[in-house]
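Engineer: Sequence and predicted structure are below.
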Amino acid sequence: MCETASYASKPEASLGRVQDTGPSPTRSPYQRDRDRIIHSTAFRRLQHKTQVFFRHDGNHFRNRLTHTLEVSQMARSMARALRLDEDLAEAVALSHDLGHTPFGHAGERALHRVMAAYGGFDHNIQAMRVVTRLENRYAEHDGLNLTWETLEGILKHNGPLVYPDGRPYGRYIEEGLPSGLFDIPAAADLRLDSHASLEAQTAAIADDIAYNAHDIDDALRAGLITLTDLRDVPLASPIVAEVLARYPDIAPKRQAHEVQRRLITRSIEDVITTTAANIADAGVITAEDVRQAGRTLVQFSPDIAAAEKGLKSFLFTRVYRHESVMVWVRHSEALVSRLFEHYMTSRDLPGRWAAMAQAAASDAALARIVADFIAGMTDPYAMDEYARLFDARPEFG
């Protein structure tokens, strides 16, 4: 790996961990973070959590784990091109979805609704709870004891949470700040009003690129759309035209893969070029300069950003809200809601969760325990729990 740029995060300058572990003779602090994340229970569970298409629809659709691995690969590639710390970018990418519930965003919406009276549910905050509290494998501490920079990246990869005066920032202006935000153990103040590192910003935009490309691929595989449907869709249309013109007679699945790979390549190259120009324009010299830049530096160019929004709008209408997807969404939301209501009434949780539920001193404390338990479920485990509690398999259409 080439020497990193001056504005990259420097492992030797890390603000460290809550629990000091001493130096490693073979790995940097960010490499150790990456390895701890990969070996965590929460990471393994991602293989059985829905991305968009439920696991019952087939074995070749993305799940949370395969999505995460694709995001990680893209983040690392862009970090290398920009001379950032690849290991930190990879660690943030690998951990960015650890707080997601079973059944994808449907499960998250259901949990947010039933938790409304207790502070709501936010998957970024939940990821922080996972890596700082809920993982319970280590002899000397709860959580994964990650570095400050990785925690900052998990929490702020999409930007600051507040303005310097403490007012909510971005989407939190309407939603309000999530519950638990000010109760996150870290080696130093996570500085909610500053931008995160370039490595974290790279992981965030890799998430967008991965979503766009693999959701098109999965939607084509599911038969919800065809390549012809993409002829007039922003960002995708010129690529589809190129592929169909050059390869008119190959199998549709090969055409689809060619569209996907070109979409990824074009998006990544645009981000690298635009970000390099942004870095030069902002005059940032150090990682601290990046945090104080006052804007996100890792971006698409204006034209690609506008086209990307158009593509997302198409996917929302034609894929995410397609009835064949929505029937699973409605059933999974009902399942999560009913599980929550049962646990709140009965405190009938299995294993170590039972003792915590019985000891909860308030409804709010109990609700957070129940939310932690449900959020950690995989799709099949949630369905098994439903069957155990209600003596019936959940109906999914």
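Structural biologist: In hand now; what should we look at?

Engineer: use CA for all of it now, contacts and neighbours both
Structural biologist: Fine.

Engineer: neighbours of residue 314, just the number please.
Structural biologist: With neighbours defined by other C-alpha atoms under 10 Å, the count for residue 314 comes to 16.

Engineer: And residue 231, by the same measure?
Structural biologist: 15.

Engineer: Please apply the same query to the one 3 residues further on.
Structural biologist: As a burial measure, the neighbour count of residue 234 was computed by other C-alpha under 10 Å and equals 19.

Engineer: now the strands for the stretch 51-200 of the chain?
Structural biologist: Chain-ordered strands for the stretch 51-200 of the chain, with DSSP state E, counting those that start in this stretch as the definition, do not occur.

Engineer: From the contact counts, what lies against the longest helix seen in the chain?
Structural biologist: Of all the segments of type helix in the chain, defined by DSSP state H, the longest one is helix 252-282. When contacts are defined as 3 or more C-alpha pairs under 8 Å, 6 or more residues apart in numbering; DSSP states H and E, helix 252-282 packs onto helix 64-81, helix 198-222, helix 237-246.

Engineer: closest one to residue 375 among these?
Structural biologist: Between residue 375 and these, the tightest spacing by C-alpha to C-alpha is seen for helix 64-81, at 13.3 Å.

Engineer: List the buried residues for the closest one?
Structural biologist: Applying a neighbour-count criterion of 16 or more other C-alpha atoms under 10 Å, the buried positions in helix 64-81 are 64-65, 67-68, 70-80.

Engineer: Please compute how far the longest helix of the chain lies from its chain's middle.
Structural biologist: Distance, stretch centre to chain centre, for helix 252-282: 20 Å (C-alpha atoms, centre = their mean, to the nearest Å).

Engineer: Same check on stretch 192-204?
Structural biologist: Here stretch 192-204 is found 14 Å from its chain centre; the criterion is C-alpha atoms, centre = their mean.

Engineer: and here's the other structure:
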Amino acid sequence: MRLPDGLAPWAVRASSSRGRLHAEPGGGARSPFQRDRDRVIHSTAFRRLQYKTQVFVYHEGDHFRTRLTHSLEVAQIARSIARELALEEDLAEALALAHDLGHPPFGHGGEDALDAMMKPHGGFDHNAQSLKAVTLLETRYAGFDGLNLTWETLEGLAKHNGPLRRPAPYIAEYDRLHPLELSTHASAEAQVAALADDIAYNNHDLDDGVRAGLFTLEEATALPLVGEAHEAARRANPDLPRDRATGEVVRRVINAMVNDTVAEARRRIAALGPRSADDIRAHDRPVVAFSDAMMEANNELRAFLFQRMYRHWRVNRTTQKCKRALQMMFSLLHGEPRQLPPWWQARAGEAGSTAAARAVCDYLAGMTDRFALEEHRRMTDPTIPG
């Protein structure tokens, strides 16, 4: 069902946005969610995603995905699903582009390293760090810290994976200032962005894993979902060149996942009968999800990638080296914050304090892979000028 504006009754609408924490003049021809998207794209944190890894560190090859290319792929998938479901595409796209802004260098290894170092100070969570980036750490505007995004975008960033019963410290702190209704689900648009993230992540890791030689496409076809896509590609192209087979398979797997998501979302929405976006938020489970069969297939793919890619000895070796570099820098800077650039020194305060730990963590989390490796060399090699 679509209303005269082309959206479903349960879609979020820019005209009824709950606004921004800091009031601003209207954006002219751009809707509030288009302005959110544009602010994300122009942010420093977004540009840094170009040199933040997914699985491979930036110097390991120019053709592997980075956080930037991943975010663009998530945005494309999110817009496609939102369009099929008559949802607010600009909000879904803004959330897709912003969802990884809080990721530290070196992928999940970097996140694990910072979480271990921050345990005495509340831990580290990349979703909370994404919210922190857009509400505090970006310093582009004269009137406020952060990007001053709409309530709907901030809500989606905070809880796109579902209600937060035990929110990370920064999310809880921000929620006291600007309540985001953490106990409910997020909008359907945020749910779309979250599932688009899963679709993009697993499929581009399948592509990158084959490209890197960590496993072969033939090994992956043991998975029913991949095997069926491979068979379909062969039927459509009997003389399919080997160097194009992976691309043909991946696009078919993505298409199958997107079609399944749209069909399952329509089924759940029909059963719920929502009349507004708040009905989606109040429901006891997401309305945008895989079917049971596709969820099982996706879990099989994820388990395969975990064993054959994320735990591959080559990946592990690089991950451990990068984790040690981050942990060493954290220890050095936390113990002596005067090594930080002036702006960060002012935030850090006393050596060894929780304030210093948080400032050092924010400083390190914002680094690209390239800058982190260079900074580690500057901090540990006496022959390199500081």
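Structural biologist: Alright, I've got the coordinates. Keep in mind it's a predicted model, so treat the numbers as computed, not measured.

Engineer: Would you give the TM-score for this superposition?
Structural biologist: With the length set by TM-score structural alignment, normalised by the length of structure 2, the two chains reach a TM-score of 0.95; 380 aligned residues with a C-alpha RMSD of 1.8 Å.

Engineer: so can I have JSON lines of the helices and strands packed on helix 252-282 of structure 1 showing distance to residue 4 of structure 1?
Structural biologist: Formatted as JSON lines, the entries for these read as follows, by distance: least, C-alpha to C-alpha, whole Å:
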{"stretch": "helix 64-81", "distance to residue 4 of structure 1": "8"}
{"stretch": "helix 198-222", "distance to residue 4 of structure 1": "12"}
{"stretch": "helix 237-246", "distance to residue 4 of structure 1": "33"}
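
Engineer: can you tell which of these is closest to residue 363 of structure 1?
Structural biologist: Evaluated with C-alpha to C-alpha, those place helix 64-81 nearest to residue 363 of structure 1, the distance being 30.9 Å.

Engineer: from the buried residues of helix 64-81 of structure 1, which is closest to residue 340 of structure 1?
Structural biologist: Sorting these by distance to residue 340 of structure 1 puts residue 64 at the head of the list, at 22.3 Å, by C-alpha to C-alpha.

Engineer: and stretch 209-218 of structure 1, how far from structure 2 on average?
Structural biologist: Mean deviation of stretch 209-218 of structure 1 from its aligned counterpart in structure 2 after superposition (mean C-alpha distance after the TM-score superposition for structure 1): 0.7 Å.

Engineer: corresponding residues in structure 2 for that stretch?
Structural biologist: Per the alignment by TM-score structural alignment, stretch 209-218 of structure 1 matches residues 199-208 in structure 2.

Engineer: Tell me how far residue 223 of structure 1 lies from residue 320 of structure 1.
Structural biologist: Relative to residue 320 of structure 1, residue 223 of structure 1 is positioned 13 Å away (criterion: C-alpha to C-alpha, to the nearest Å).

Engineer: So between those two, which is more surrounded?
Structural biologist: In terms of neighbours (other C-alpha under 10 Å), residue 320 is the more surrounded of residue 223 of structure 1 and residue 320; the figures are 19 against 8.

Engineer: got the contact list for that one?
Structural biologist: Applying C-alpha atoms under 8 Å, 6 or more residues apart in numbering, we find residue 320 of structure 1 in contact with 52, 326.

Engineer: now the aligned residue in structure 2 for it: how far from residue 55 of structure 2?
Structural biologist: The pairwise alignment with structure 2 assigns residue 320 of structure 1 to residue 310, based on TM-score structural alignment. In this view, residue 310 of structure 2 and residue 55 of structure 2 are 7 Å apart by C-alpha to C-alpha.

Engineer: likewise residue 346 of structure 2?
Structural biologist: To residue 55 of structure 2, residue 346 of structure 2 is 34 Å away according to C-alpha to C-alpha.

Engineer: the more surrounded of the two?
Structural biologist: Between residue 346 of structure 2 and residue 55, counted using other C-alpha under 10 Å, residue 55 has the larger neighbour count: 23 against 14.

Engineer: any idea how far the corresponding residue of structure 1 for that one is from residue 316 of structure 1?
Structural biologist: Superposed on structure 1 with TM-score structural alignment, residue 55 of structure 2 falls opposite residue 52. As defined by C-alpha to C-alpha, residue 52 of structure 1 lies at a distance of 11 Å from residue 316 of structure 1.

Engineer: same question, residue 150 of structure 1
Structural biologist: Separation of residue 150 of structure 1 from residue 316 of structure 1 (C-alpha to C-alpha): 31 Å.

Engineer: Neighbour count for these two, which is higher?
Structural biologist: In terms of neighbours (other C-alpha under 10 Å), residue 150 is the more surrounded of residue 150 of structure 1 and residue 316; the figures are 30 against 12.

Engineer: Touching, that one and residue 33? I think so.
Structural biologist: Yes: the pair residue 150 of structure 1 and residue 33 passes the contact test of C-alpha atoms under 8 Å, sitting 7.4 Å apart.

Engineer: Give me the common contacts of the two.
Structural biologist: Listed contacts common to residue 150 of structure 1 and residue 33 are residue 91; contacts here mean C-alpha under 8 Å, 6+ apart.

Engineer: what about the helices in the stretch 1-150 of structure 1?
Structural biologist: In the stretch 1-150 of structure 1, the segments counted as helices under DSSP state H, counting those that start in this stretch are 29-38, 41-45, 64-81, 86-95, 104-114, 123-129, 148-156.

Engineer: Nearest to residue 299 of structure 1, out of those helices?
Structural biologist: If you check each of the helices of the stretch 1-150 of structure 1 against residue 299 of structure 1 by C-alpha to C-alpha, helix 64-81 wins as the nearest, at 11.5 Å.

Engineer: so what secondary structure elements neighbour the closest one?
Structural biologist: In this structure, helix 64-81 of structure 1 packs against helix 41-45, helix 86-95, helix 198-222, helix 252-282, with contacts taken as 3+ C-alpha pairs under 8 Å, 6+ apart.

Engineer: among those, which is the most enclosed?
Structural biologist: Highest mean neighbour count of the helices and strands packed on helix 64-81 of structure 1: helix 86-95, a mean of 30 (counted as mean count of other C-alpha atoms under 10 Å).

Engineer: Show me what that helix is packed against.
Structural biologist: When contacts are defined as 3+ C-alpha pairs under 8 Å, 6+ apart, helix 86-95 of structure 1 packs onto helix 29-38, helix 64-81, helix 148-156, helix 198-222.

Engineer: Include distance to residue 112 of structure 1 when you put these into JSON lines, please.
Structural biologist: JSON lines is the format used below for the helices and strands packed on helix 86-95 of structure 1 (distance: least, C-alpha to C-alpha, whole Å):
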{"stretch": "helix 29-38", "distance to residue 112 of structure 1": "25"}
{"stretch": "helix 64-81", "distance to residue 112 of structure 1": "19"}
{"stretch": "helix 148-156", "distance to residue 112 of structure 1": "18"}
{"stretch": "helix 198-222", "distance to residue 112 of structure 1": "22"}
